[in-house]
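Enquirer: Okay, predicted coordinates and the sequence, questions at the end:
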Amino acid sequence: MTQRLDLTKISPDGYKAMLGVHSYVQNSGLSLGLLELVKIRASQINGCAFCIAMHVPLARKHGVSDDQLHLLAAWREAPIYSPKERAALAWSEALTHLTGGDVPDAVYAEIRQHFSEKEVADLSFAIAEINAWNRLMICTRTPPQFGSPAA
C-alpha cells in the first residue's frame, strides 16, 4: 500500500487541531488503558491498520493485558472485561456504527451506570477522535508503523 497524502505536511493546521482533541482526551482523567481499548475496538470496526498498530502497544503500556487485546473483537463473549469496560466498549461500538442514526437508550443507560455525565462526554470525544483518525488514515492510505509507542 502506498500512502496517498501526508496530512502533517499538506495540512499542518488541521493536523494540529486533531492533536488538540487528542491532548484533551488524554488529559480528561479517564483511564488511559480504557481509552486504548475503545480506540482499538473502533479501529477494528473501521478496519484501520495504522491505528490498531499504534494503539495496541499503547494499550499494553497502560496496563491492558494481552488476553484483553486478543479477545477484544469478541469482548461480549469474553469474561475478562469489567462491567465498566463492557459499558465503554458498547458505547464505542454504538458511536462508531451509529446504526439507524441513533445510539440505543439501553447502551446509554448502561454507560451511565459506570460513568458520570462528564466522563460519558469525554469518552464520546475519545470515540469521535479515533473515528476521525481512522477515516484520515484510511483515506490517505497511511501504512501501519511498528515499533515503540509514540505516547
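Expert: The structure has been received and is ready for your questions.

Enquirer: switch to C-alpha atoms for all contacts and neighbour counts from now on
Expert: Fine.

Enquirer: All the strands of the protein, residue numbers only.
Expert: Along the chain, no stretch is classed among the strands by DSSP state E.

Enquirer: What ranges does this protein have for its helices?
Expert: In the chain, the helices defined using DSSP state H lie at 7-10, 12-26, 32-46, 49-61, 66-70, 83-97, 105-114, 117-139.

Enquirer: Would you format those as TSV with distance to F146 included?
Expert: Below are the helices of the chain laid out as TSV (distance: least, CA to CA, whole Å):
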stretch	distance to F146
helix 7-10	19
helix 12-26	20
helix 32-46	15
helix 49-61	7
helix 66-70	16
helix 83-97	25
helix 105-114	33
helix 117-139	15
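
Enquirer: which one of those helices lies closest to R76?
Expert: With CA to CA as the measure, helix 83-97 is the member of these nearest R76 (7.5 Å).

Enquirer: For that closest one, enumerate the helices and strands it packs against.
Expert: helix 32-46, helix 105-114, helix 117-139 (3 or more CA pairs under 8 Å, 6 or more residues apart in numbering; DSSP states H and E).

Enquirer: What are the buried residues along the second one?
Expert: What it means is helix 105-114. Within helix 105-114, the residues that count as buried by 16 or more other CA atoms under 10 Å are 107-108, 110-112, 114.

Enquirer: and of those residues, the nearest to K39?
Expert: I111 (16.3 Å).

Enquirer: contacting residues for the spatially closest residue to the closest one that is not a sequence neighbour?
Expert: Nearest in space to I111, with sequence neighbours left out and distances taken as CA to CA, 6 or more residues apart in numbering, is A87 at 5.0 Å. Contacts for A87 (CA atoms under 8 Å, 6 or more residues apart in numbering) come out as 107, 110-111, 114.

Enquirer: ok, and here's another one to check against it:
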Amino acid sequence: MTRVNIYQAQPAAYKAFFAVEAYLKQCAFDPIIEELIRVRTSQMNGCAYCIHVHTQGALQHGESAERLFALSVWKESTLFSEKERAVLALVEEMVHIYAQGITDATYVSLSKYFNEDDIAQLMVLCTMMNAWNRLGVATHANEQTKY
C-alpha cells in the first residue's frame, strides 16, 4: 500500500527537519561516531532506508564492514572503544527513553569523553535520528525510494 509522502504533503515539516540537520552539521561530530549513532538508532527502530543510507555513509568515512556487522551486538563485541560504548549506550537509552530515561551511569560515562555542549549535541542527534526513523517506518520510505 502506498503511504503518504511527507516531503510532498508537508514540505514545511521537512524544511524544519533539515534546519535541525543543518544545525547538526555545524556540531562537527566525529563522522564515524555520527554514523554509528545513525545506524544503531535505525537498527533499533527498524528503518531499512536509514540503515542503507547511513551504513553507506559510515563506509565512505572509513568505517569497517566488520564493525558495522558487529554494531547490533556492540555490548558483546571487543571492536568498540569505551568512548563509542558510552555513545551507543546513550543511543539505546534514547531509543527506549520510556524505560528509564538516560541513566546516571550512561551520563557519567559520556562525561568522561564529552563536555556538556557535546552531550547536548549528541542528544539532539539521537532525537533527530529517532524522528527520521519514525517517519521512515510509518511511511514505508524504503518502498518509496526503491533503494
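Expert: Yep, it's here. These figures come from a predicted structure and were not determined experimentally.

Enquirer: Report the TM-score for the pair.
Expert: The TM-score (TM-score structural alignment, normalised by the length of structure 2) is 0.93; 146 aligned residues with a CA RMSD of 1.5 Å.

Enquirer: if we can go back for a sec, among the helices of structure 1, which is the most enclosed?
Expert: Mean neighbour count (mean count of other CA atoms under 10 Å) peaks for helix 32-46 among the helices of structure 1, with a mean of 22.

Enquirer: starting at the chain centroid, how far to that helix?
Expert: Here helix 32-46 of structure 1 shows a centroid-to-chain-centroid distance of 3 Å under the convention CA atoms, centre = their mean, to the nearest Å.

Enquirer: between the buried residues of helix 105-114 of structure 1, which is closest to N27 of structure 1?
Expert: Looking across the buried residues of helix 105-114 of structure 1 and measuring by CA to CA, the closest to N27 of structure 1 is H114, at 19.3 Å.

Enquirer: sorry, back to before: ok, the residue nearest to I111 of structure 1 to V107 of structure 1 distance?
Expert: Distance, A87 of structure 1 to V107 of structure 1, by CA to CA, to the nearest Å: 7 Å.

Enquirer: Which residue is the nearest non-sequential neighbour of the residue most central in space within structure 1?
Expert: The C-alpha lying nearest the average C-alpha coordinate of structure 1 belongs to K39 (CA atoms, centre = their mean; 1.4 Å). Take K39 of structure 1 and drop its neighbours on the chain: the residue closest to it by CA to CA, 6+ apart is I130, 5.8 Å away.

Enquirer: which one in structure 2 is aligned with that neighbour?
Expert: By TM-score structural alignment, I130 of structure 1 lines up with M129 in structure 2.

Enquirer: Spatially nearest residue to R4 of structure 1 (excluding sequence neighbours)?
Expert: Per CA to CA, 6+ apart, closest to R4 of structure 1 is T140, 4.9 Å.

Enquirer: Now which residue in structure 2 aligns to that neighbour?
Expert: T140 of structure 1 maps onto T139 in structure 2 when the alignment is built from TM-score structural alignment.

Enquirer: Pull the number of nearby residues for that match.
Expert: Look at T139 of structure 2: counted by other CA atoms under 10 Å, it has 17 neighbours.

Enquirer: which residues touch it?
Expert: Per CA under 8 Å, 6+ apart, neighbours of T139 of structure 2: 3-6.

Enquirer: Likewise for D6 of structure 1?
Expert: 140, 142.

Enquirer: ok, back up a step: from the contacts of A87 of structure 1, which is closest to A94 of structure 1?
Expert: Nearest to A94 of structure 1, judged by CA to CA, of the contacts of A87 of structure 1 is V107 at 7.6 Å.

Enquirer: ok, now how distant is the residue nearest to R4 of structure 1 from F125 of structure 1?
Expert: 22 Å.

Enquirer: what do you get for H70 of structure 1?
Expert: 25 Å.

Enquirer: cool, N27 of structure 1 as well?
Expert: Here the criterion is CA to CA. By it, N27 of structure 1 lies 12 Å from F125 of structure 1.

Enquirer: circling back to that earlier point, surely the match of I130 of structure 1 touches S42?
Expert: Yes - between M129 of structure 2 and S42 there is a contact at 7.5 Å, judged by CA atoms under 8 Å.
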